[in-house]
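>>> With the sequence up front, the predicted model follows.
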Amino acid sequence: MESQFIMNECYIQFLEKLYSPTENLKQCEQNVKDAVAILAPSVRLGKAEVVMEAPASKLRENEEHQHITLYDQGSDVGTEAYALRFALPDKGYVNIILYPAGMTSFSDQEKEIQNLLAKQIFTQFSRIMMQGFLTHVINTDMATGVANQEAFMRFVVALMKQQQLAQYHVFFFNIHNFKYVNKVFPYAEGDVVLRKYAAYVDSKTQDGKVARLGGDNFVALVRNEQVEDYIHMLQNVKILHATQDKKKEFLFSATIGVSSLDNIEAPRDVLAHASIAYQAARIRGVGTLVYYSEEIHKRLMANQTIISQFAPALAAGEFVVYYQPKVNISDRTLYGAEALVRWLHEGTLIPPMQFVPQLEREGSICKLDYYVLEQVCKFLQKRKEQGKEQICISVNFSRKHLEEDDMVERIVAIIDRYGIDHQYIEVELTESEDFQNYEIMSHIVNGLRDHGIGTSIDDFGTEFSSLNMIKKVDLNVIKIDKSFIPLEMEYPGKKKDMIMFANIISLVSQLGKKTIVEGVETEEQLAYLREVGCDIVQGYVFDKPLPQPEFEQRLEEGYSPCTA
């Protein structure tokens, strides 16, 4: 009967409609419905349904799409269904359920025809679902379920063609402190939280598009009238996550770059403007917001120039070491010096504030620190070979080094390469808000001490340095920033400042550590520091940072006991 049926005119029309060309998934689905409607009367089909089982059903997120009615004549439909189940390559299933027209069940011969009909429907549906699956994969970041960068850019191009891009702002944002999630839950659960976050943010993007760029970085197109609400939302995202063992609500903020899209000439400029604004926000600080401007663009380009020129400049020896003397306050004798780096580029001496922050953020500062240490060791080696007196020189090491596993070993290797006694090198460390891991800091300090290398904490009293640091990390020297020195003029609160400063000096002294006060500029400050018991001072009252020849001269001449 099947061989005769396939020559049936209705069946041929059914196939022509079923496999007619389509441009999208919705049209394909409609073709199947139309094709079944053509054939149904000739094969006594009263109703036809398709039910998809996971993971095939995941391709249609709305529940209504799990169960599709292909055909229903409405009345006089039998209740005894003929059901067929087809497996998909991805382990999903398509169930095709056919009901007879009238109350009589399908005969065996009719079931042969219905089986042929079901196979053709499945073949087309499997093609439809594969098409949908491929479209889904091509356009989706599979880890979060939101769009990927390619889909985002296609959306941008479409808006440009429709001349609607100016109706949107672009956001580039990074979730603040998402790593905390992985401290509370295992990494697999962290992925779930990230997916929840992405879904929430996507749900708040009306008529726009959210895409994940990688990690916890996202980009979004947001309608102009929604911008302020969207900013507020990104700074206050609450995500509740629970497992069998624990339950936790996370409050996420974000570092955000925003740009209007009024004068965009090319699709690539959309992401470029957002990225520039975001980079500026990162420089300003975690959790901040920056709007794109040409001025910000120029500033970042200058920073990129510095970063791109760093490696060749380092290889060419353009970075030179200056030395600022440290002086014993009691007798004005030289205690040591701090090595400070300058960049001599094309005849111009560039101060550190114009390149160190950029290198710090980019990470190249670590290479520069080791370079400075090596230059200091070369200087001390030269003095040793000349039979001149050795002096302890401190070298600054960025907090970036705290992420290294072999910091102590590398420092020791450089010092030993030049045959320098370890007591003549001191390592200056700086604490920071984002690296208050005293255990790691203490491990490094103890490791250096085991090799006879002294350590100091820089800028005590500013930013994030604290009494907790000197309690938990056994440093040799505490450097106190000039901002802690009470001003010479009278001002409200001066008495309190003087009491605090004097007690800090006393506390450090009682702990058996030396105090160095930097930034001392006047004899009046010097007299006050001597009075409260400070050990060592550093600043313009004695010398500015000196190039090596002038520093060597200062080592020979010393300081007059009568004048600065």
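That came through, no problem.

>>> going forward, measure contacts and count neighbours with C-alpha atoms only.
OK.

>>> same for the longest helix along the chain, what does it pack against?
Under DSSP state H, the helix in the chain containing the largest number of residues is helix 108-139. For helix 108-139, the elements it packs on are helix 2-5, helix 25-39, strand 82-87, strand 93-100, helix 149-161, judged by 3 or more CA pairs under 8 Å, 6 or more residues apart in numbering; DSSP states H and E.

>>> any idea which of those is most buried?
strand 93-100 (a mean of 22; mean count of other CA atoms under 10 Å).

>>> what packs against that one?
strand 45-53, strand 82-87, helix 108-139.

>>> Can you tell me which of these is nearest to residue 239?
Nearest of the helices and strands packed on strand 93-100 to residue 239, taken as CA to CA: helix 108-139 at 25.1 Å.

>>> how about residue 367, what does it touch?
Listed by CA atoms under 8 Å, 6 or more residues apart in numbering, residue 367 has no contact partners.

>>> wait, is it part of a helix?
Yes - when DSSP: H, G, I helix; E, B strand; the rest coil is applied, residue 367 is found to be in a helix.

>>> any idea how far residue 348 is from it?
Using CA to CA, to the nearest Å, one gets 22 Å for the distance from residue 367 to residue 348.

>>> okay, pairing it with this:
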Amino acid sequence: MERLHKRALLVLALVLLGVIVNYLSIPLLIKSDYVFDKALILTIIYIAGILCGAIAIKIINNYISDEDTKESIVCNHYMEQFSLQNMLTNLPNRIALEKRFELILEQTCDKNFKILFIDVDGFKIVNDTLGHAVGDEVLKKIANRLREIIDGQGELFHIRGDEFVLLLSKNESIEDICHMAKRIIKSMAIPFVFKERELHLTVSIGIATYPWDGYNVNLLLQSAHLAVQRAKESGKNNFKVYDHSMNLKMNKKLDLINNLHRAVEKEEFVLYYQPQVNSLTGEVVGLEALIRWESPEMGIISPAEFIPLAEETGLIIAIGDWVLKAACTQNKAWQNLGYASLPVSVNISALQFQESSFVDKVVKVLKDTELDPRWLHLEITESIAIKDTELTIDILNRLKDIGLKIALDDFGTGFSSLGYLKKFKINVLKIDSSFIRDIGEEDATITKTIIVLGKSLNMEVIAEGVETKEQFNYLKEVGCDKVQGYLFSRPVPPAEIEKMLYIA
């Protein structure tokens, strides 16, 4: 726009120049003693105007060209700066890290340096609950705190989102690097204050070394990121140093995920059932459906191995839907064969429970299988229940309106609260096996307290993981309604369950 403005002024100046020359020249020529042809005079005037205009154009074009060159240089400089900088935190970005990496290698081939890949744990929750504007402000505070911790001992980069990289190129020992990682973790554990609200954040750190863990920046970052993942799998808020076995584990994990996708498509799953026994009569009064994966290549795979991957990849929703339908279908089939009607418990994952269509799915399965809702129990964990209490209460009320019973699984391992139990109006309380496994004086007291609590709220109480007669006798003595565990039966296929059931 500015350049167009200058061009317009140039044309205007040219026109004015022609007018002025014409105005001044004609009277002078008329007063002179020489006689000129009028056409010749006008031709000379216009040629002179054109020459003057051409000279003016040349001068102004040179001026504009010089200005454009200066503007271009300044613009290119700023564009280069912007391309190397994270605009939110003003830290060098991923491109700057790559350039720095190349520069270090140009200076010396024998250089060995280390990077710390710093990942903020659970930062997505901040964005989801407080909004991205608040999240951006928090990232600025994180960047400032990292600057203070590092204090010039390395080069800090903000490569994307909640991921930062610290480059250390002074041949520090691995002990020094680990000490730096510990300092960062300790400092980041101090709550961030934002608008009079405390935010508790932690970081997981992966450490990788050039050239052993990667001969270029991409491979080095990949190795450090694998170490971060191991740190997160180990409970987060810690650090791991990369080793090559991590690649083997990651390859195995990727193979398992690929096979799991195929397993969902081909329904390579089966349900086993574990009996729940009445403590007083010893009769089977309920069953818990437990999934197994029968892979053609790998054999039977434990849910402890594939369920976490299913949750991580989102496949747990499809798997959970299959379990729900398969359990209801099997239960109805037993009833059609004349066996006594028993409730079958199905475990519900967090992703399933939070689906907007979850209740509708349950209703559809019950309708399709023609199973009475009384014979389906849904199990949720404490962590699911308290994640969004309003949502939980709404879903539970809708499920109860259908006629379902709800069990709270693994009670005692999370944020157990009498207030939550009253709000949720749970039907069944399941005591986690960790309280049963080593019943000593302290565990016995906790177990008894949970049973008394459940009874006071008119809940049925089930103890999981009962393996010895001593455990069973104690639970029966303190009034536990039902027990479940290897003492009575492992999870077994439907055919084995039928041997335990009785004809109605």
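Good, I have the coordinates. Computed from a predicted structure; not experimentally measured.

>>> rewinding a little: now distance to residue 205 of the first structure too, for the helices and strands packed on strand 93-100 of the first structure, in TSV please.
Formatted as TSV, these follow (distance: least, CA to CA, whole Å):
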stretch	distance to residue 205 of the first structure
strand 45-53	30
strand 82-87	37
helix 108-139	17
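
>>> can you redo the helices and strands packed on helix 108-139 of the first structure as JSON lines with distance to residue 527 of the first structure?
Supplementary listing: those in JSON lines, determined by distance: least, CA to CA, whole Å:
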{"stretch": "helix 2-5", "distance to residue 527 of the first structure": "111"}
{"stretch": "helix 25-39", "distance to residue 527 of the first structure": "84"}
{"stretch": "strand 82-87", "distance to residue 527 of the first structure": "89"}
{"stretch": "strand 93-100", "distance to residue 527 of the first structure": "87"}
{"stretch": "helix 149-161", "distance to residue 527 of the first structure": "63"}
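
>>> closest to residue 53 of the first structure out of these?
So among these, strand 93-100 is nearest, using CA to CA, at 5.1 Å.

>>> what's that closest one aligned against in the second structure?
Per the alignment by TM-score structural alignment, strand 93-100 of the first structure matches no residues in the second structure.

>>> just stretch 515-527 of the first structure next, same as before
Against the second structure, stretch 515-527 of the first structure falls on residues 461-473 (TM-score structural alignment).

>>> relative to strand 93-100, how tilted is the longest helix of the first structure?
Per axes from the mean of the first three to the mean of the last three CA atoms, to 10 degrees, the angle that helix 108-139 of the first structure makes with strand 93-100 is 140 degrees.

>>> Could you pull out the buried residues of the host helix or strand of residue 20 of the second structure?
Assigning secondary structure by DSSP states H and E places residue 20 of the second structure in helix 2-31. Within helix 2-31 of the second structure, the residues that count as buried by 16 or more other CA atoms under 10 Å are 7, 10, 14, 17, 18, 22.

>>> The longest strand along the second structure vs the first structure, average distance?
Using DSSP state E, we find that the single longest strand of the second structure is strand 284-295. Here the mean offset of strand 284-295 of the second structure against the first structure after fitting is 1.0 Å, by mean CA distance after the TM-score superposition for the first structure.

>>> which bit of the first structure covers that strand?
So strand 284-295 of the second structure sits over residues 334-345 in the first structure, by TM-score structural alignment.

>>> Just the strands from the stretch 401-550 of the first structure, written as ranges.
Secondary structure of the stretch 401-550 of the first structure (DSSP state E, counting those that start in this stretch): strands at 425-429, 454-460, 477-480, 514-518, 536-538, 546-547.

>>> For residue 3 of the first structure, find the nearest of these.
Nearest of the strands of the stretch 401-550 of the first structure (CA to CA): strand 425-429, 86.6 Å.

>>> so residue 478 of the second structure touches residue 449, yeah?
No - the pair residue 478 of the second structure / residue 449 is not scored as a contact, 9.5 Å apart, by CA atoms under 8 Å.

>>> can I assume residue 379 of the second structure is in contact with residue 409?
Yes - counting by CA under 8 Å, residue 379 of the second structure does reach residue 409; the two are 6.0 Å apart.

>>> returning to that earlier point: make JSON lines out of the buried residues of helix 2-31 of the second structure and add distance to residue 464 of the second structure.
Below are these laid out as JSON lines (distance: CA to CA, whole Å):
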{"residue": "7", "distance to residue 464 of the second structure": "86"}
{"residue": "10", "distance to residue 464 of the second structure": "91"}
{"residue": "14", "distance to residue 464 of the second structure": "97"}
{"residue": "17", "distance to residue 464 of the second structure": "101"}
{"residue": "18", "distance to residue 464 of the second structure": "103"}
{"residue": "22", "distance to residue 464 of the second structure": "109"}
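
>>> Stretch 203-215 of the second structure: end-to-end distance?
OK, stretch 203-215 of the second structure end separation, CA to CA: 26 Å.

>>> If we go by neighbour counts, what in it is buried?
Buried residues in stretch 203-215 of the second structure (16+ other CA under 10 Å): 203, 204, 205, 206, 207, 208, 209, 210, 211, 213, 214.

>>> just curious, which of those is nearest to residue 276 of the second structure?
Closest to residue 276 of the second structure, out of all of those and judged by CA to CA, is residue 204, at 41.2 Å.
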